[in-house]
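> No letters, just coordinates:
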């Protein structure tokens, strides 16, 4: 927003409190990027290695960083942060400062460099690249002593000078404890506020990578903060502010600090699985589509970014279940936000109130609002109301447990509410630190994922996963590519509502290229609602899409059961 002075010159708005740097603005616009956890832990079935694991365990059969980058891009990620060194101290690049690295593994006869391969793969896919370097090292004999800090900085220098542009450096908050420590097998504790001498380390980072952001949750404030949980959510109130000095409490991490003197926005990190590293026992516990969407609304939709982890399996690839779920997640985000219903409405703004007038009663369930954070975060509280059947009714965020949660906005705020048919929507800023600078008010109708799907977000029928990308489009996927010959549909019992009478069936192996398998009518299905079979030539597929071209009644597809027949 620009204003005119009396002399006709354009005047920039006055900043309101702390404001983001250009680096922080670019980072916030990324919105979603991936974590990749991969190390010796992958082969020992651990989350934290002790530091004495044998480097010879690292010998993946099909390590493919191009696959990682391709999956992450298709999942909507704008970059990748890679665990170059986790707490066990094993380096995924051939560091010249230690023997505990891939150079002493059987993989590629010790000539490999995972960091290099991933950095190159990211740039080939147009993704940004970043590194995670654990300050804690359970392998190094000098950890806890001054000599280790020099070692740590030397390794950081390698990562910042040998792999091109780095958009973020991620320093884990786990510091000190028991470890192998070169054979000492003891517990070492450090003063995390002074031991690493962060100011000097930060200075080096900014000199070597001036566009890089620093993630650190300690008393030495970085550019970004942890949000106090790995569950995938930040507070419904979320200020991008903290104080530059002093320790932070959990509420400060989770909600920010309205009176903070520095711009330190929150980054929401979580894994697509229960753990950060791959475990076979978690193959059936990959987050459902509904859970991923809930995470999106509670991170990107609450003035944060989303750092979503994809663990690498022992063969050196992202597991098919994880990749398919991630790609479906991105597809659903695009499905939800593809049509801004406000663009076809008449919008009036007077003072701090904006009214969106629809041409007719319109079904809606999502509201998006954004501030121009370049000049600071301003809004403290707002109201959202809908005119339904001639009566104004307040709308609350259904994802907030207590209260309506209509507080801060920041880069983006998404309000989710039950579907209603409204003729008008009224947005009003109630409290603000300075004059509000609202840059977007958008309205959407999201598919109702929970209508036919249990709380887990998906149903397993005949070993299949399914979800609805819109009310008349069903996606069915499974873990591995198979050759299939027919698809079966059982209509719902005792109802014509949502029963499919005419269909088109599509198949894909990569979610990008689709082959039409069949198109037609389920003859007499209304009068005789039994299993219907669609047969086709043997086809390789990993996912099917069933389009309901016509329904007996209603506007949303339903079914009793589904099945896919393999060759």
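All right, it came through fine. As the structure is a computational prediction, the values presented were derived from the model and not from experiment.

> all contacts plus neighbour counts: C-alpha atoms, from now on.
Noted.

> Hmm, residue 533 and residue 488 touching each other?
Yes. Applying Cα atoms under 8 Å, one finds residue 488 in contact with residue 533, separated by 4.5 Å.

> Near residue 390, how many other residues are there?
Residues contacting residue 390 under the criterion other Cα atoms under 10 Å number 10.

> cool, the one 3 residues further on as well?
By other Cα under 10 Å, the residues close to residue 393 number 15.

> residues in contact with it?
Counting by Cα atoms under 8 Å, 6 or more residues apart in numbering, residue 393 makes contact with 385, 386, 387.

> Let me have the residues you listed in CSV, extended by secondary structure.
Below are the contacts of residue 393 laid out as CSV (DSSP: H, G, I helix; E, B strand; the rest coil):
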residue, secondary structure
385, strand
386, strand
387, strand
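
> Mind jotting down where the strands sit in the stretch 451-567 of the chain?
Applying DSSP state E, counting those that start in this stretch to the stretch 451-567 of the chain gives strands spanning 465-470, 473-490, 500-508, 515-521, 532-551, 561-566.

> here comes the other one, which I'd like you to weigh against the first:
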């Protein structure tokens, strides 16, 4: 690792013990639904030291809350069934790749998609087509935040510098925050007109760490609030995929557990688009 640090100091080194990013513990391309960016590499039972290939990788999908190191997960998965090209295999569909995106990037991790050149040394046309459609799906889904003109009210705010307008300014360097002694709070997002959506995006302000430990999402329908999601971690990004599209004009996000005051950088509301 020393030569990497010397020659490419900004490079992230990956293994099941980090030191910068950790293997997620599977090759299926997804992190656990609860996903902490902190981790403590430990030797498995019967071993004296944690080294690459010999560590506590079963804990990697979820991470370790308050782990010793900031070591987000990287989710590696091949585009085809295996890591090498075989003519009898087909690439994953754009819909499958999009689902993997939601369960990796959308759980605060990175997606490492393995591409295998064919016998010509080029990516097969089927692979290129699948990747193009996947990219289009991501771009078209997230290019229009349905909440961009919403009115947001908060149960608590730290002050003008940290008010709710920061949640819709598309700037990850700004954030809404609560006062020091407020560890629970709610946000009501009024869309002004009813809109149909199936993805809600939340982002914490990561320079101050991963704070939120429990939250819920409700929608206002038939003159009443209805809970549609319970969650734990948020982190750098949480993409909440609802079971089916919902039409509503109000969304409530209730943060119910945090060891310190709450920070949230961005909120987004989207509709999956092919």
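Okay, I see it. Predicted model, so just to flag it, every value in this text is computed and none were measured.

> Superposed, how do the two chains score by TM?
TM-score of the superposed chains, computed with TM-score structural alignment, normalised by the length of the second structure, equals 0.82; 235 aligned residues with a Cα RMSD of 1.4 Å.

> Dump the strands of the stretch 451-567 of the first structure to TSV, plus distance to residue 282 of the first structure and mean neighbour count.
Formatted as TSV, the strands of the stretch 451-567 of the first structure follow (distance: least, Cα to Cα, whole Å; neighbours: other Cα atoms under 10 Å):
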stretch	distance to residue 282 of the first structure	mean neighbour count
strand 465-470	16	22
strand 473-490	14	18
strand 500-508	26	20
strand 515-521	32	15
strand 532-551	20	18
strand 561-566	25	16
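
> what's the closest of the ones you listed to residue 434 of the first structure?
Closest approach to residue 434 of the first structure among those (Cα to Cα): strand 465-470, 40.4 Å.

> Which elements pack onto the closest one?
Other helices and strands packing on strand 465-470 of the first structure, by 3 or more Cα pairs under 8 Å, 6 or more residues apart in numbering; DSSP states H and E, are helix 320-336, strand 473-490.

> Now the shortest one on the second structure. Mean distance?
Meaning helix 320-336 of the first structure. Superposed on the second structure, helix 320-336 of the first structure shows a mean distance of 0.6 Å to its aligned residues (mean Cα distance after the TM-score superposition for the first structure).

> In the second structure, which residues correspond to that helix?
Matched against the second structure by TM-score structural alignment, helix 320-336 of the first structure falls on residues 125-141.

> Return the set of buried residues in that stretch.
For stretch 125-141 of the second structure, the neighbour count (16 or more other Cα atoms under 10 Å) marks 127, 130, 131, 133, 134, 135, 137, 138, 141 as buried.

> Residue 96 of the second structure matches what in the first structure?
Under TM-score structural alignment, residue 96 of the second structure pairs with residue 291 in the first structure.

> so who does the aligned residue in the second structure for residue 425 of the first structure touch?
Mapped onto the second structure by TM-score structural alignment, residue 425 of the first structure lines up with residue 251. Residues in contact with residue 251 of the second structure, defined by Cα under 8 Å, 6+ apart, are 188, 189, 190, 217, 218, 219, 220.

> can you count the residues close to residue 151 of the second structure?
15.

> what do we get in the first structure for it?
Aligned partner of residue 151 of the second structure by TM-score structural alignment: residue 346.

> can you check residue 107 of the second structure too?
Here residue 107 of the second structure is matched to residue 302 in the first structure, going by TM-score structural alignment.

> Equivalent analysis for residue 213 of the second structure, please.
Using TM-score structural alignment, the partner of residue 213 of the second structure in the first structure is residue 380.

> Just to be sure, its match is in a helix?
No. Using three-state DSSP, the assignment for residue 380 of the first structure is strand, not a helix.

> I figured it hits residue 410, correct?
No. Taking contacts as Cα under 8 Å, residue 380 of the first structure lies outside contact range of residue 410: 9.7 Å.

> all helices of the stretch 51-200 of the second structure, in order?
Applying DSSP state H, counting those that start in this stretch to the stretch 51-200 of the second structure gives helices spanning 94-104, 125-142.
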